[in-house]
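> 3D, please:
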Amino acid sequence: MPTTQTVAIRRATPPDAAALVRVLVDAFFDGPVADWLIPGLAERRVVYHRYFRLMLDHGLRQGRVDTTTDLTGVAIWYRREDVIPAGPDLHDELEKACGEYAPKFLLLDALFAAHHPRVPHDYLAYLAVDPAAQGRGVGSALLNHAHRTLDARNEPAYLEASNEHNRRLYLRHGYQSGPPVQASTGAPPIWPMWREAADGGAQGPDGRLR
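So this is what the prediction gives:
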């Protein structure tokens, strides 16, 4: 198991939103997925701010949002008893937030839904660390915090890795990688990743029995 510095974790609350949206925007601002979604950097920052504010608000209402006491990291988790499609309200809000770029965001959501495991699990939708705090064990601390609870409940976890660097981090934390998938021709690869329950359950990253 990776070693980390001591990082204090707590549940996020609505007053944390402004700081955590900045962390999400800055952490996801660069990379192949960002370049594919919104090529222009100025437009990307504007749209990302609206998008991640929507995603964070949804996580605070419908999921569990963990953060560090200094607000340098954030993890948005959901409990999935089955695949739960986004409701029409969230779909409409996403279109409003992303404007002309909404079709690619919706295409990415459709890709995630198509490969989501059809078994109960906890889903890590977003893990973000302020770029100025990266390399200090913040991401690992957020993962370890959630995994202790999952292991105590003997439950698995699932996520999508958007680049090779993140994929390696998750592999170090016990996730298994499925083959890469793409939203469309020319879209960057995304890796579905599955972490088994503590008793070594038999479900793979695609939700099928091995």
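> rest of the way, CA atoms for contacts and neighbours
Noted.
> got the residue ranges for the strands in the protein?
9-11, 64-68, 73-80, 121-129, 157-161, 176-177, 191-195 (DSSP state E).
> list of residues touching the fourth one?
This points to strand 121-129. If you take CA atoms under 8 Å, 6 or more residues apart in numbering as the criterion, strand 121-129 is touched by 23-24, 27-28, 72-81, 138-139, 150, 155-160.
> repeat that for the third one.
Where contact means CA under 8 Å, 6+ apart, the residues beyond strand 73-80 that reach it are 20, 23-24, 56, 59, 62-68, 119-130, 138-139, 142.
> filter those down to the buried ones, PyMOL style.
Selecting just the buried residues from the contacts of strand 73-80 in PyMOL takes one command, with 16 or more other CA atoms under 10 Å as the test:
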select buried, resi 20+23+24+56+59+63+64+65+66+67+68+120+121+122+123+124+125+126+127+128+129+130+138+139+142
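> ok, the closest residue to Arg53 other than its chain neighbours - contacts?
Of all residues not flanking Arg53 in the chain, Val21 sits nearest, at 5.7 Å (CA to CA, 6 or more residues apart in numbering). The neighbours of Val21, taking CA under 8 Å, 6+ apart as the test, are His49, Phe52, Arg53, Leu56.
> please give me the structure for this one as well, since I'd like to look at both together:
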Amino acid sequence: MTLINLIRPQTDAARSPANRALNIIQRAFQQDPPVRWLYPDDADYRAYFPAFAAALGAPAFQEGTLGLNAGAAALWIQPGSEPDESALCEIIDRSLPAHRKADAFAVIQEMGAHHPDEPHWYLPVIGTQPDMQGHGHGSALLRPVLEICDRTGVPAYLEATTERNRALYARRGFVATAEIRAADCPPLTAMVRRPG
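All right, here's what the predicted structure looks like:
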């Protein structure tokens, strides 16, 4: 199944873990500053952001590193895997006007430049449904992979998009390493968690 087909509702497939995760992520990121910079129009956001998130977190679906519970979804990428760059390029080409594509690619390139050099777990997307935030759903999806990181001596990396998210990740041992700025996108914070 391609990533584009993955997000299209299809009878029983619409209830698949991947589709449930993308539905949660779509609701979770409705007010996210960098995401809404990318898709400021509500119709474009609904039409294209799920495919963008699916491409960014593609290995989570393909390699079984998707975290999902009643209120949250996390697209973890294990060491040695990467986002689906060709799918990301395709969705940007298809969903953005020509004058905004270079800015979107600049943000993605800058995000990639801040990853740790050594093997690491990457969390490109985690989201909790707005009505379920603050009840530990997101933290529950961080815990198992961070335990793997501690057990195997491997760092974890993510980009925080809001002050609230930065605070949550800092409580879980992530440390800000850089502010990511490109084009006129709201800044993201690169954060690394060293194994404990």
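> if I look at the residue nearest to Arg53 of the first structure, how far off is Thr72 of the first structure?
With the distance defined as CA to CA, to the nearest Å, Val21 of the first structure ends up 11 Å from Thr72 of the first structure.
> got it, and Gly178 of the first structure?
Gly178 of the first structure is 29 Å from Thr72 of the first structure, by CA to CA.
> looking at the two, which one has more neighbours?
The residue with more neighbours, out of Gly178 of the first structure and Thr72 and counting by other CA atoms under 10 Å, is Thr72; that gives 21 against 16.
> wait, isn't that one in contact with Arg136?
No - counting by CA atoms under 8 Å, Thr72 of the first structure sits too far from Arg136 to count as a contact (10.5 Å).
> now the residue nearest the centre of the first structure: how far from Arg148 of the first structure?
Among the residues of the first structure, the one closest to the centroid is Tyr126, at 2.1 Å (CA atoms, centre = their mean). As defined by CA to CA, Tyr126 of the first structure lies at a distance of 18 Å from Arg148 of the first structure.
> can you check Pro180 of the first structure too?
Applying CA to CA, one obtains 28 Å for the distance of Pro180 of the first structure from Arg148 of the first structure.
> same check on Gln176 of the first structure?
Here the distance between Gln176 of the first structure and Arg148 of the first structure works out to 18 Å (CA to CA).
> more neighbours, those two?
The neighbour count for Gln176 of the first structure versus Arg148, taken as other CA under 10 Å, is higher for Gln176 (18 against 12).
> aligned counterpart of the more buried one in the second structure, please.
Residue correspondence to the second structure (TM-score structural alignment): Gln176 of the first structure is matched to Val175.
> so what's its match up against?
Contacts here follow CA under 8 Å, 6+ apart; on that basis Val175 of the second structure touches Tyr169, Met191, Val192, Arg193.
> in this structure the second one contacts Ala160, no?
Yes - under the criterion of CA under 8 Å, Met191 of the second structure lies in contact with Ala160, with a separation of 7.1 Å.
> what touches both of these two?
The contact lists of Met191 of the second structure and Ala160 share no entry, where a contact means CA under 8 Å, 6+ apart.
> so where's the longest helix in the first structure?
Looking only at the first structure and at elements set by DSSP state H, the helix with the highest residue count is helix 41-62.
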